[in-house]
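> 3D model of this:
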Amino acid sequence: MEFFNSALGKNITFVRPAYFIINGIVGIPNVKYYYVFLLFVYIVSLLGNTAVMTVIILDHNLRTPKYIAVFNLAFVDVFANSALVPKFLDIFLFNHPYIPYNDCLAFLFFCFICLAMQALNLVALSYDRLMAILFPLHYHVKVTHRFMLSLIVFLWLFAITVTLTAVGLLTRLSFCASVVIKSYFCDHGPIYRLGCNDITPSHVIGSVLANVVLWFSLVFVLATYCAIAFALSKISTAQERVKAFKTCTAHLSLVAIYFLPLIFVYRFGGTVHPNIRILSLSLTTIILPMLNPIIYVLQTKEIRNSLRKLLKIRGQSKISAKK
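Okay, the predicted model is just below:
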């Protein structure tokens, strides 16, 4: 972080607090039941996404470009909830709202990388579906293992770079007034608004993060499905159209679950109570990783078949061991 501060001059003194106070959810009766519910969600998410990753690793038939992106999504979901939920519960359920300055920035860094990758991974999956529908005969030539791995690595590097820049710019802020963060984690916007000096760079990078990661991802996905819908309209029989569309239903479900609550919060967030906004955002970011593996298991035939095959093999091995 020295780079960001040295660029401003050596004689500038920054007022950095020893800690921040997370104080996002206040005045809600019986809110501890909500935190216990989130603990249940976290456990289910951890088990479900681990199961999806295990199936993809063990079944050689699932080692395709599409399932490289699905594996990455499951990994991101485990990473995201593991970065967010334990600290969330420690802060609110066990009443430890004080978080050291450096720990808060690290907390922000890991949470924002995961949140960005959740959106960007949906872009990778939508591109995969676009190529599969538009170019079914050339799909394996256009979307190779190398291409998908390169795309995933690029998205990770992009998410890390923009998040590191956002966190780095926070280190040039002086916090000479309040240290109370009105959010459910070390959120970028509520932190930089506490700064006493020029917050313009942090505001700009925050806008870039929101527009590029959230809105660009949404526009890209919508444009992709417009192209898919146009391609499906040219298929001669309704049965073939339905069959082709079914390959997109799991991904479409994830897109709707991820983007619709966020659009609502960012569109009407200024007119609703802060507690409703925080609860909506926390539910979106925490419940989505639990739903992802459920959706893929229920709606993706290949994963269902792989699970049955693996469970059958495991059951047969247990019977053989007993004999």
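
> CA atoms for contacts and neighbours, from now on please.
Will do.

> Please name the residues that touch the residue nearest to Leu164 when sequence neighbours are not counted.
In this structure, Leu164 finds its nearest non-sequential neighbour in Phe109, 6.8 Å apart by C-alpha to C-alpha, 6 or more residues apart in numbering. Neighbour list for Phe109: Thr163, Leu164, Val167 [criterion: C-alpha atoms under 8 Å, 6 or more residues apart in numbering].

> And this one, please, so the two structures can be compared:
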Amino acid sequence: MELYNSAFGKNVSFVHPAYFIISGFIGLPNMMFYYVFLFFVFIISVLGNTSVMAVIYLDHNLRTPKYVAVFNLAFVDLLGSCALVPKLLDIFLLNHYYVPYNECLTFLFFCYTCLSMQALNLVALCYDRLMAIMFPLHYPVKVTHKIMFSLIASFWLFAVLAVLIAVGLLTRLSFCKSVVINSYFCDHGKIFELACNDNFPNLVIGFLLPFLILWLPMGFILSSYVCIGYALVKVAAAKERVKALKTCTAHLSLVAIYFIPILITFTLGPDIHPNARIINLSLTSVFPPMLNPIIYVLYTQEIRLSLKRILNFTRQAKVIAK
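So this is what the prediction gives:
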């Protein structure tokens, strides 16, 4: 982070607090039930995403470019859940509201990187569906392991660098007044609003990041499905349309689960109560990692068949062992 600070001169010093206070859920009634709910959501997320990753890894039939993206999504969901929920429960359930300065920035980095990668991974899965339906004959050439790995690697690089810039800009802020963050985690926007020096660069990155990691991916996904819909209209046989749409069901469900709650929260804006906003955003963070593996198991025939084969093999191995 010295690179950012050196740009402002060697004699410039910034007032960094020893800690921040996370106040998001403090004072809200009946929150104990919500913490228990979050704990069960976390357990389901860990078990579900670990299972999906294990199935894809163990079944060689699933080692296709599409399932490279599915595996990465499960990994991101697992990492995001482990980064957010245990710390959230530690803060509010065990009353550890005082989060050290460096720990808070690290917490922010992992949460924002995982949230960014969830949206960007949906773009990779959308690219797979777009190529499969728009160019079915050229699909094996347009969606290869090399292309999918390159796409996902570039998304990781972009997400990490973008969030690192946001975190780096926070280190040049001085906090002379309040250190109370009115959110459920170390939220970028809520942190730079507390600064007592010029926070304009942070304000710019605060507008730019959502555009790049939320609205731009959503725009690409929506425009892709417009193209898919136009291509399906040209298909004469109704059976073929239904079959093609079924292959998009899982992805469309993931997109709806991720983007609709965010759209509702941001659209309502100032009309939504601050406490309701915090609850909505926290649910938006924890629900997709829990539901994504369930959706892929329910809607994807290949994963269901693979899961059955693995379970049958396990049962047979136990019978033979006895």
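
> need the contacts of Phe109 of the first structure in JSON lines with neighbour count, can you?
JSON lines is the format used below for those (neighbours: other C-alpha atoms under 10 Å):
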{"residue": "Thr163", "neighbour count": "24"}
{"residue": "Leu164", "neighbour count": "20"}
{"residue": "Val167", "neighbour count": "21"}
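
> Okay, and the aligned residue in the second structure for the residue nearest to Leu164 of the first structure sits in which element?
Aligned by TM-score structural alignment, Phe109 of the first structure pairs with Phe109 of the second structure. Phe109 of the second structure belongs to helix 101-134 when assigned by DSSP states H and E.

> Quick check: buried residues in that helix?
Going by neighbour count (16 or more other C-alpha atoms under 10 Å), the buried part of helix 101-134 of the second structure is 101, 104-105, 107-134.

> got it, and stretch 19-34 of the second structure?
In stretch 19-34 of the second structure, the ones that count as buried by 16+ other C-alpha under 10 Å are Tyr19, Phe20, Ile21, Ile22, Ser23, Gly24, Phe25.

> In three-state terms, how would the last one be classified?
Yep, that's Phe25 of the second structure we're talking about. coil (DSSP: H, G, I helix; E, B strand; the rest coil).

> got a list of what the residue nearest in space to the middle of the first structure touches?
The centroid of the first structure falls nearest to Gln118 when counting by C-alpha atoms, centre = their mean (2.9 Å). For Gln118 of the first structure, the contact set (C-alpha under 8 Å, 6+ apart) comprises Leu73, Val76, Asp77.

> Of these - the most surrounded one?
Each of these was scored by neighbours using other C-alpha atoms under 10 Å; the highest score is Asp77's, at 29 neighbours.

> Compute the distance between that residue and Leu115 of the first structure, please.
The gap separating Asp77 of the first structure from Leu115 of the first structure is 9 Å, by C-alpha to C-alpha, to the nearest Å.

> Equivalent analysis for Ser126 of the first structure, please.
Distance from Ser126 of the first structure to Leu115 of the first structure, by C-alpha to C-alpha: 17 Å.

> how about the helices of the second structure, start to end?
For the second structure, helices defined by DSSP state H occupy the ranges 2-6, 31-58, 65-92, 101-134, 139-142, 145-170, 188-192, 200-210, 216-233, 238-246, 249-268, 274-299, 301-321.

> Make JSON lines from those and add distance to Val180 of the second structure to it.
Formatted as JSON lines, these follow (distance: least, C-alpha to C-alpha, whole Å):
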{"stretch": "helix 2-6", "distance to Val180 of the second structure": "24"}
{"stretch": "helix 31-58", "distance to Val180 of the second structure": "19"}
{"stretch": "helix 65-92", "distance to Val180 of the second structure": "13"}
{"stretch": "helix 101-134", "distance to Val180 of the second structure": "12"}
{"stretch": "helix 139-142", "distance to Val180 of the second structure": "50"}
{"stretch": "helix 145-170", "distance to Val180 of the second structure": "15"}
{"stretch": "helix 188-192", "distance to Val180 of the second structure": "9"}
{"stretch": "helix 200-210", "distance to Val180 of the second structure": "18"}
{"stretch": "helix 216-233", "distance to Val180 of the second structure": "31"}
{"stretch": "helix 238-246", "distance to Val180 of the second structure": "48"}
{"stretch": "helix 249-268", "distance to Val180 of the second structure": "22"}
{"stretch": "helix 274-299", "distance to Val180 of the second structure": "15"}
{"stretch": "helix 301-321", "distance to Val180 of the second structure": "45"}
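
> So which of these is nearest Val179 of the second structure?
Between Val179 of the second structure and these, the tightest spacing by C-alpha to C-alpha is seen for helix 188-192, at 8.2 Å.

> what's the average distance of the closest one to the first structure?
Compared with the first structure after fitting, helix 188-192 of the second structure has a mean deviation of 0.2 Å; criterion: mean C-alpha distance after the TM-score superposition for the first structure.

> what does that helix rub up against?
By C-alpha under 8 Å, 6+ apart, helix 188-192 of the second structure touches Leu108, Ala166, Val167, Leu170, Leu173, Ile181, Asn182, Ser183, Asn199, Asn202, Leu203, Gly206.

> ditto for stretch 138-157 of the first structure
Contacts for stretch 138-157 of the first structure (C-alpha under 8 Å, 6+ apart): 64-66, 68-69, 72, 117, 120-121, 124, 128, 131-132.

> go with 7 Å
Applying C-alpha atoms under 7 Å, 6 or more residues apart in numbering, the contact partners of stretch 138-157 of the first structure are Thr64, Pro65, Met117, Leu120, Met131, Ala132.

> And the furthest pair within these?
Farthest pair in the contacts of stretch 138-157 of the first structure, by C-alpha to C-alpha: Met117 and Ala132, 22.3 Å.
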